[in-house]
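**Student:** sharing a model prediction with you, sequence too.
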Amino acid sequence: MNNLIHTATKNKGRRTYLPLFFILLSFVFLQACSTSTGSENPAAAPQSLPVITLSSQPVTTYQEFSATLEGSKDIEIRPQVDGQLTEIYVDEGDLVKEGQRLFKINDREYTQQFNNAKASVAAAKANLAYAEIEVAKLSPLVANKVISEVQLKSAKAAQLAAEANVAQAEAMLESARINLDYTVVRAPAEGYIGRIPFKTGSLVNPSNPQALTVLSEIKNVFVYFSMSESEFLRFKEEASGNSVIEKIDSLPPVELVLADGSFYPKKGKVELVSGQFDNSMGAITFRAVFPNADRLLRSGSTGRIRIPRIRTAALTVPQEATFNLQDKIFVFAVGSDNKVVSKPLTISGKSGTSYLVESGLSPGDKIVYSGLDRLQDGSAITPMFVSIDSLKTIGSL
């Protein structure tokens, strides 16, 4: 009996310690597995990213200015005589040639004045003829001393007066002819007709505040744009030449960007600058001339002038290699240990799809081209050096 009790007691102790033994054994096994796994999975290798080496190169940048277009001649068409419009021969927007009829003013009054002037000329010439006959008749009588010389002098004075009357009558006739011609309003140059505010039957006269229309001659088009005072000072500093005229002459041909964003196919030339600043605008006005033989440009249109600026050496960074942070532009520069660090840039302009760097980088520096969203300061990479010319074929990684 005592042996059975002892055996039972002994087995009960084994049942008490057996679960604790297995727990400790499992913990040791898990620790061993964890240690073994860590030793078999080393740290991930640095990622491979394309890297470019920066260098200075010649680039062309552009300054853009808002511009308005005007015909080389915007001519106000006004009546030269009073009267009622009886005919309007053109419509708004028509292209007309020099000398083409535009408007007709009632000419009855002016025709009558012309006919009266013609009659006056005829009467004056008849009087002159009579005076000439008198002089011719009296001249031999004076020579033969039949009559006194006073009578001949009186006849010659009458002849001079008759000649003056003829000249005056002819002048009146020419004035009447001019007024009659003015009843037909003709185009003074080739161009496009603007708005016509008057209708047939309207009374018009030279003192009307509104013109009959505006004719825009557009074989050449003037494009006006303005520079601020600081831009003008920069222009004078950078352009070659001693005077403002020489600096304007040295400017390369300029481009015109139309309102829809397209480029006008022909280039223009800046040829004029106003003599003073507009105090209300704080700007000075320039004028560029563009050929318009195809009549693609119209007076009153708007656009933008692009003035090229050629730099012999500039440090450029592709926009794809930059990122924005708090309104600043950064790049990831690659150090000698292949670790990256973000650098802020000062940008002076753009050339195509590249930024022009004023400060923040130097020629020879290396920057990451793409994959910037995977990086942070201190990240190590495996550089894949590529040339800028080959970037178009790389694509986004």
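**Tutor:** That came in fine, so what should we check first?
**Student:** going forward, measure contacts between C-alpha atoms and count neighbours the same way
**Tutor:** OK.
**Student:** what's near enough to touch the closest residue to V273 other than its chain neighbours?
**Tutor:** Excluding its sequence neighbours, the residue lying closest to V273 (CA to CA, 6 or more residues apart in numbering) is F286, at 4.4 Å. Residues near F286 by CA atoms under 8 Å, 6 or more residues apart in numbering: Y224, F225, S226, M227, V270, E271, L272, V273, S274.
**Student:** then this one, side by side with the first:
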Amino acid sequence: MKISIILSLITLLLTGCGNNNEAAQAPSAVTLPVLSINSSTATTESEFPAAIEGTVDVEIRPQVSGTLDKIFVDEGAYVSQGQPLFKINDRSYREQLNNALASLNAAEAAAVNAHLEVEKLAPLVQNKVVSDYQLKTAKASLNIAKANVAQSKALVGAAQISLSYTLIKAPVSGYIGRLPKKQGSQLSPADPEALTQLSDIKEIYAYFSLGENDFIHFKSQYEGNTIHDKLKKLPPVSLVLSDNSVYAERGRVDMVDGQFDKTTGAITLRATFPNSKGLLRSGNTGKIKLSMQHKNSLLVPQEATMEIQDKIFVFLVDKKNTVTKQPVSVGGKSGTDYLITEGIKTGDRIVTKGFESLADGAVIIPEKEKKAVAKI
């Protein structure tokens, strides 16, 4: 009797353990939000490194040799067109001008004498007092005297130009750069270093480059028969500064280079920005933020993706509500969404939240399905 009771208890214990193992092996499905993927038109913003220059960047160099006598401006100062910047010692050039003027006076006096000689001989030849040969010789001497006058005037003009070069003036309005030369320095037109650089920055140019594929896509978005026509349809662009702040003024792309760079395979574009407050200077760097539209694009919220070892994954849900971890290729960002180029297609469903602990092959219970909102 006791033996039968013990056997019954053992049988009940074994049955209970078997049921517990079966329950542990069959966990219940979790309920998770699911998103249906539809194609739409997306707008992405791409950033391209840009070099900033003034509309006019002029190197100021001496055109004559001499000692730098005076500096009329300071580094960073704003100057107006025609304002004096530097003065080179002009004593030797004034002496050259005085010498040229003296030579001109002598040539003009010689021309007057030659003219008088012709006037004196002309009636004598008519009266056959002197030979015609003497008159011809006098006329030739007069022509030589006139040529000497013209040559002397040219020398005076050259001396005046050289003298004027000793006062260096601003060719345009703008801001002065660094002043590497100090008062007393010896200057020469052959100096490798300029006196300074003058930048007109009422407007600034931001130069950036597009690769061939980006440029083809860029052109295809806007109507027009020529690049010039397409640029007129291009919306304003933004400039992101080196500290990641966005410049307050918007600019316009108004120039495309005539050819691709054979070394980089890229083409240069130019965006012009107003700079009336002078906040930007030539030599600044930044990034041009360019908006591009992508038709028939697949958008996935960033929060619905998982990044593992530099790869992006989503969790696909099949018809039986079984999930699979699927790698995808990201072509850009549109707001908080990723633009997916490979890995999923229209009509696919993905898990949007709570997938951190999901394993391939797990079965879920989808919440009421949402649809991706089109980005236009």
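**Tutor:** Sure thing, it's come through. Being a predicted model, the structure only gives us computed values, none of them experimental.
**Student:** drop the TM-score for these two in here.
**Tutor:** The TM-score (TM-score structural alignment, normalised by the length of structure 2) is 0.79; 351 aligned residues with a CA RMSD of 3.6 Å.
**Student:** which of the contacts of F286 of structure 1 does structure 2 keep?
**Tutor:** Retained contacts for the contacts of F286 of structure 1 in structure 2, judged by both residues aligned by TM-score structural alignment, their matches' CA atoms under 8 Å, are Y224, F225, S226, M227, E271, L272.
**Student:** quick one: the residue nearest to the spatial centre of structure 1 from A164 of structure 1, how far?
**Tutor:** Central residue of structure 1 (CA atoms, centre = their mean): R304, 2.2 Å from the mean position. Plainly put, R304 of structure 1 is 63 Å away from A164 of structure 1 if you go by CA to CA, to the nearest Å.
**Student:** which SS class is A211 of structure 1?
**Tutor:** coil (DSSP: H, G, I helix; E, B strand; the rest coil).
**Student:** what's the answer for Y130 of structure 1, then?
**Tutor:** Y130 of structure 1 ends up helix, using three-state DSSP.
**Student:** and it, what pairs with it in structure 2?
**Tutor:** Using TM-score structural alignment, the equivalent of Y130 of structure 1 in structure 2 is N113.
**Student:** before we move on, back to that, spatially, what comes nearest to the residue nearest to the centre of structure 1 if we skip its sequence neighbours?
**Tutor:** S66 (4.5 Å).
**Student:** that's a strand at the one you found, yeah?
**Tutor:** Yes. With three-state DSSP as the criterion, S66 of structure 1 is part of a strand.
**Student:** contact partners for it?
**Tutor:** Applying CA under 8 Å, 6+ apart to S66 of structure 1 gives the contacts F225, S226, T302, G303, R304, I305.
**Student:** mean deviation, the helix or strand S46 of structure 2 falls within versus structure 1?
**Tutor:** Assigned by DSSP states H and E, S46 of structure 2 belongs to strand 39-60. For strand 39-60 of structure 2, the mean deviation from structure 1 after alignment is 2.5 Å (mean CA distance after the TM-score superposition for structure 1).
**Student:** got a list of contacts for the helix or strand just after that strand?
**Tutor:** With elements assigned by DSSP H and E, the helix or strand that comes after strand 39-60 of structure 2 is strand 66-71. Residues outside strand 66-71 of structure 2 that contact it (CA under 8 Å, 6+ apart) are 85-90, 182-188.
**Student:** among these, find me the one that's closest to D214 of structure 2.
**Tutor:** Of all those, L85 has the smallest distance to D214 of structure 2: 45.4 Å, by CA to CA.
**Student:** wasn't that closest one part of a strand?
**Tutor:** Yes. The assignment for L85 of structure 2 is a strand, going by three-state DSSP.
**Student:** list the contacts of it.
**Tutor:** Shown in contact with L85 of structure 2 (CA under 8 Å, 6+ apart): I71, F72, V73, L167, I168, K169, A170.
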